[in-house]
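Participant: need coordinates for the following:
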Amino acid sequence: MPELRDTSSATYAVCAIPIVALDASGAAARIVRDAVERRSCQVHLCNAFTLSLVDQDDQLRTALTHADLNLADGVPVALMGRRHGMAGPVRGSELVRQVATSGSDRVRHYLYGGKEGVAELMADELRRQVPGLEVVGTESPPFTPITDEHLDGLVQRVHESGANILWIGLGTPRQDYLVHRLSDSLAMPIVPVGAAFDFWSGAIKEAPRYVQGTGLEWLYRLAAEPRRLWRRYLLGNPRFLLSAWRHRR
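Facilitator: As a prediction, the model looks like this:
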């Protein structure tokens, strides 16, 4: 099994990808530390859909196997790590909250993702809920393929902003590719959180708390966005189970 770098936490394999057995609080503490110390940290939130793609997507597999923190995003991935101390899934929106709260006076955030205006609305809500929080940059990506020239400009803007953490909200696997592509140029945590941009901005309503962590949140999201998400869940979930069974040890 590939080893994640620089972590003392237990890891376990799902679909032959190493997952770190940390909850949202533990992951946030690690991310804040690396942000403050200006340490590169490639983070990925691995849910069933993400892991269902790795057998057919070499670029995604490379990104995940070179990561510093692959976190269990979703009940099925978390349950597979119970004997390694995994207490529950790490949801993207909750991870943002934990990092924002625990690093409020030490972490400067750059938000890159969502449709036009979404990152700005997310920044406003973060500032409202965490007084004193510094969001030093927001931007939406182009709808066209992201070129190396665009990424060079992004790196320059992030550096000039003074940020020490970059959040990416582009959806899987596009956001995961960027983490790996940017890691050599940015000495900071780079964290893809997908739908968290929409949840924090209010563009999409998040599942009620009584649904979160039950393993049924995917049904809520499917009901809310059936045309966009039906392939992810109705095809991705069986593909994930087959891959997890095939790679079991």
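Participant: make it CA atoms for all contacts and neighbour counts henceforth
Facilitator: Fine.
Participant: for this structure, which segments count as helices?
Facilitator: 24-36, 48-53, 58-65, 75-79, 92-102, 118-129, 148-161, 174-182, 196-201, 217-224, 226-230, 236-246 (DSSP state H).
Participant: format those helices as TSV; extra columns: distance to H109 and mean neighbour count.
Facilitator: Putting the helices of the chain into TSV (distance: least, Cα to Cα, whole Å; neighbours: other Cα atoms under 10 Å) gives the following:
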stretch	distance to H109	mean neighbour count
helix 24-36	10	20
helix 48-53	25	22
helix 58-65	23	19
helix 75-79	27	22
helix 92-102	9	20
helix 118-129	9	19
helix 148-161	9	14
helix 174-182	16	20
helix 196-201	13	23
helix 217-224	27	16
helix 226-230	29	13
helix 236-246	32	17
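Participant: next, format those helices as JSON lines and append distance to P189.
Facilitator: Shown next, in JSON lines, are those (distance: least, Cα to Cα, whole Å):
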{"stretch": "helix 24-36", "distance to P189": "6"}
{"stretch": "helix 48-53", "distance to P189": "20"}
{"stretch": "helix 58-65", "distance to P189": "14"}
{"stretch": "helix 75-79", "distance to P189": "22"}
{"stretch": "helix 92-102", "distance to P189": "11"}
{"stretch": "helix 118-129", "distance to P189": "18"}
{"stretch": "helix 148-161", "distance to P189": "12"}
{"stretch": "helix 174-182", "distance to P189": "9"}
{"stretch": "helix 196-201", "distance to P189": "17"}
{"stretch": "helix 217-224", "distance to P189": "27"}
{"stretch": "helix 226-230", "distance to P189": "28"}
{"stretch": "helix 236-246", "distance to P189": "27"}
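Participant: structure for this one too, so we can compare:
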Amino acid sequence: MINLGAYSVLGVKVHAVDYDYAVDTIRKAAQAKQPLSVSALAVHGVMTGHTDPEHARRLNGLSLVVPDGQPVRWAMRLLYGKSLPDRVYGPELTLRTAQALAEDGSSVYLYGSQTEVLEKFSANLQRQFPGLKIAGMESSKFRRTTPEEQAEIVTRIRESGAQAVFVGLGCPRQEVWAFENTPAIGLPVLAVGAAFDFHAGTLKQAPKRMQNAGLEWLFRLTQEPKRLWQRYVILNPMFVYKLGLQWFKLQRFPIRLPDGREQPQRYG
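Facilitator: Okay, here's the model as predicted:
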């Protein structure tokens, strides 16, 4: 297992860990029924925090943020000399976590996406991991839920008997949801986004070669140009530019926590 510490990538705290460490951390929290908020961030996820200080504080308040995108992994090597054997890709982390939960005979709650996607995702998970139990599933309302609705959702999850929660609301909504609700749920909550659609078979994944080359964004852009063009055409060049400022030490990007405290760009 690899855990090389946590580091600021444009002000967002990213943990330099591998799959084994991430899965083991989630598994132990599930076994102990302890709260743990996890997100897998690619460039878009990092930029949602960089461009929104309030959201950056939320991201920095999560328990574990892993480098979902190759460029984020490369950024930690460029800025801090921290080399990881691979990124920790959210859809792959989802499967590995599901396998670990299945081996323990544990159950998971699925929250987000659409009913059709949830049904296919659930069926595929149980087909691939027969020991995995689905404690419950609930689709997104596709709007900001009221405090009363949030409390009801949390209660349903807690009463379901689940040991972990997979959340697929899309970035940044799922990270906001995980930050706000994990303490009340008291279980590991994984914000895994497109993993729901990928593993339900409703959305194609980029070929492995494109993923390894850091070009998954290009594949996704060709699949959903109207929805994703701004995310990639504007935010990707901005990420490279700002990363250059951080690398040449022309701008500081400290880690600001939810309580207002500031941490240095690297620690751990």
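Participant: TM-score for this pair?
Facilitator: A TM-score of 0.91 describes the superposed chains when it is computed by TM-score structural alignment, normalised by the length of structure 1; 243 aligned residues with a Cα RMSD of 1.7 Å.
Participant: with respect to V14 of structure 1, which of the helices of structure 1 lies nearest?
Facilitator: Judged by Cα to Cα, the one of the helices of structure 1 that comes nearest to V14 of structure 1 is helix 236-246, at 5.9 Å.
Participant: what's the mean deviation for that closest one versus structure 2?
Facilitator: Its matched residues in structure 2 lie on average 2.2 Å from helix 236-246 of structure 1 after superposition (mean Cα distance after the TM-score superposition for structure 1).
Participant: ok, back up a step: nearest to C15 of structure 1, out of the helices of structure 1?
Facilitator: Closest approach to C15 of structure 1 among the helices of structure 1 is made by helix 236-246 (4.6 Å; Cα to Cα).
Participant: tell me the angle that closest one makes with helix 217-224.
Facilitator: Helix 236-246 of structure 1 runs at 150 degrees relative to helix 217-224, counting by axes from the mean of the first three to the mean of the last three Cα atoms, to 10 degrees.
Participant: neighbouring contacts of helix 236-246 of structure 1?
Facilitator: The contact list for helix 236-246 of structure 1, computed with Cα atoms under 8 Å, 6 or more residues apart in numbering, reads 14-16, 48-49, 51-53, 55.
Participant: at 6 Å what do you get?
Facilitator: Residues from elsewhere that reach helix 236-246 of structure 1 (Cα atoms under 6 Å, 6 or more residues apart in numbering): 14-15, 48-49, 52.
Participant: next: stretch 197-212 of structure 1.
Facilitator: Identification of contacts with stretch 197-212 of structure 1 by Cα under 6 Å, 6+ apart yields 118, 121-122, 169, 217.
Participant: ok, now stretch 176-186 of structure 2?
Facilitator: Identification of contacts with stretch 176-186 of structure 2 by Cα under 6 Å, 6+ apart yields 34-35, 37, 154.
Participant: let's have those in JSON lines, adding distance to A164 of structure 2.
Facilitator: Below are the contacts of stretch 176-186 of structure 2 laid out as JSON lines (distance: Cα to Cα, whole Å):
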{"residue": "Q34", "distance to A164 of structure 2": "9"}
{"residue": "P35", "distance to A164 of structure 2": "9"}
{"residue": "S37", "distance to A164 of structure 2": "10"}
{"residue": "V154", "distance to A164 of structure 2": "12"}
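Participant: re earlier: and the contacts of stretch 197-212 of structure 1, which two are furthest apart?
Facilitator: Comparing all pairs in these by Cα to Cα, the longest separation belongs to L121 and E217, at 23.8 Å.
Participant: returning to what we had before: show me which of the contacts of helix 236-246 of structure 1 is closest to G81 of structure 1.
Facilitator: If you rank those by distance to G81 of structure 1 using Cα to Cα, V14 comes first, at 8.7 Å.
Participant: tally of neighbours for the equivalent of L111 of structure 1 over in structure 2?
Facilitator: Aligned by TM-score structural alignment, L111 of structure 1 pairs with L110 of structure 2. L110 of structure 2 has 24 neighbouring residues, counting by other Cα atoms under 10 Å.
Participant: leaving out chain neighbours, which residue sits closest to L110 of structure 2?
Facilitator: Nearest non-adjacent residue to L110 of structure 2, counting by Cα to Cα, 6 or more residues apart in numbering: M137, 4.5 Å away.
Participant: now do the contacts for the counterpart of the one you found in structure 1.
Facilitator: Using TM-score structural alignment, the partner of M137 of structure 2 in structure 1 is T138. T138 of structure 1 makes contacts with 110-112, 119, as judged by Cα under 6 Å, 6+ apart.
Participant: any idea how far T138 of structure 1 is from L151 of structure 1?
Facilitator: 15 Å (Cα to Cα, to the nearest Å).
Participant: again, but for E206 of structure 1
Facilitator: Here the criterion is Cα to Cα. By it, E206 of structure 1 lies 30 Å from L151 of structure 1.
Participant: try E139 of structure 1
Facilitator: Counting by Cα to Cα, the gap from E139 of structure 1 to L151 of structure 1 is 13 Å.
Participant: neighbours around the closest residue to R220 of structure 2 other than its chain neighbours, how many?
Facilitator: Nearest non-adjacent residue to R220 of structure 2, counting by Cα to Cα, 6+ apart: A206, 7.2 Å away. Here the count is done by other Cα under 10 Å, and A206 of structure 2 has 16 residues near it.
Participant: A206 of structure 2 maps to what in structure 1?
Facilitator: Match for A206 of structure 2 (TM-score structural alignment): A207.
Participant: can you check Y21 of structure 2 too?
Facilitator: Using TM-score structural alignment, Y21 of structure 2 sits opposite G26 in structure 1.
Participant: distance of its match from I19 of structure 1?
Facilitator: From G26 of structure 1 to I19 of structure 1 the distance is 14 Å (Cα to Cα).
Participant: where's R227 of structure 1 relative to V211 of structure 1, distance?
Facilitator: 21 Å.
Participant: go on, V20 of structure 1?
Facilitator: Counting by Cα to Cα - V20 of structure 1 and V211 of structure 1 are separated by 24 Å.
Participant: ok, those two, which is more surrounded?
Facilitator: V20 (25 against 14).
Participant: for the more buried one, what are its contacts?
Facilitator: Neighbouring residues of V20 of structure 1 by Cα under 6 Å, 6+ apart: 11, 70-71.
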